[in-house]
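In: Predicted model and sequence follow; I will ask about them next.
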Amino acid sequence: MTHEMVISIAERAIFVVLVTSGPLLLIALVTGLLVSIFQATTSIQEQTLAFVPKIVAVLVAIVFFGPFMISQMTNYFHDILNNLVRYIG
């Protein structure tokens, strides 16, 4: 296994992680920003108000993006297993 192969495997793994987690992180960020703006305008400083909408939004996003996320991870894993002989030998 050459250094280029290791770098390409790690590069693809990082890309799969970013593509898989990106939508959920973006939705949590937008939800947190909207809740913060709402808290600032209404002067409500309740700490639990920031977490509950983010948890609900991320759970809803998992329902919508879950199949895409699983397909990305399984495609990467399938590619690793198919090329295992080439990586080892």
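Out: That came through, no problem.
In: can we go C-alpha only for contacts and neighbour counts from here?
Out: Noted.
In: ok, now which ones touch D79?
Out: Taking Cα atoms under 8 Å, 6 or more residues apart in numbering, we find D79 in contact with no residue.
In: putting a second one here so we can go through both:
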Amino acid sequence: MSPEIFVEVLKEALQMVILLVSAIILPSLFVGLIVAVFQAATSINEQTMSFLPRLIMTLLVLSWGGHWLVQKLMDFTFSMVERIPEVVG
């Protein structure tokens, strides 16, 4: 395997990881930011008030976007399997 092919495969894999993780984490991050601003404005320091909305948002994103996430991962896996002769030979 040449170094160029290895770097290209690694780059594609890292891009896929970043895409899948950010699709799950970013909505929870925004909800957590909104809850943190609300807690700072009202001086309520309850831990469950911060945790529960983020958990619910993460579960909603996984349930709504789960099909898309799995499809992207399957497409990437199939493309990697199709590239085995290029990488090996």
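Out: Ah, there it is. This one's a predicted model, so the numbers in the text were calculated from it and none came from an experiment.
In: For the two chains, what TM-score is obtained?
Out: For this chain pair, the superposition-based TM-score is 0.93 by TM-score structural alignment, normalised by the length of the first structure; 89 aligned residues with a Cα RMSD of 0.9 Å.
In: Tell me which residue is most central in the second structure.
Out: Nearest to the mean C-alpha position of the second structure, by Cα atoms, centre = their mean, lies V21 at 1.3 Å.
In: Kindly indicate whether that residue is helix, strand or coil.
Out: helix (DSSP: H, G, I helix; E, B strand; the rest coil).
In: next one: I44 of the first structure
Out: The local conformation at I44 of the first structure, judged by three-state DSSP, is coil.
In: what separates it from A61 of the first structure, distance-wise?
Out: 26 Å (Cα to Cα, to the nearest Å).
In: likewise V35 of the first structure?
Out: For V35 of the first structure, the distance to A61 of the first structure - Cα to Cα - is 17 Å.
In: before we move on, what about M73 of the first structure?
Out: Distance from M73 of the first structure to A61 of the first structure, by Cα to Cα: 17 Å.
In: what's the answer for V52 of the first structure, then?
Out: For V52 of the first structure relative to A61 of the first structure (Cα to Cα), the value is 14 Å.
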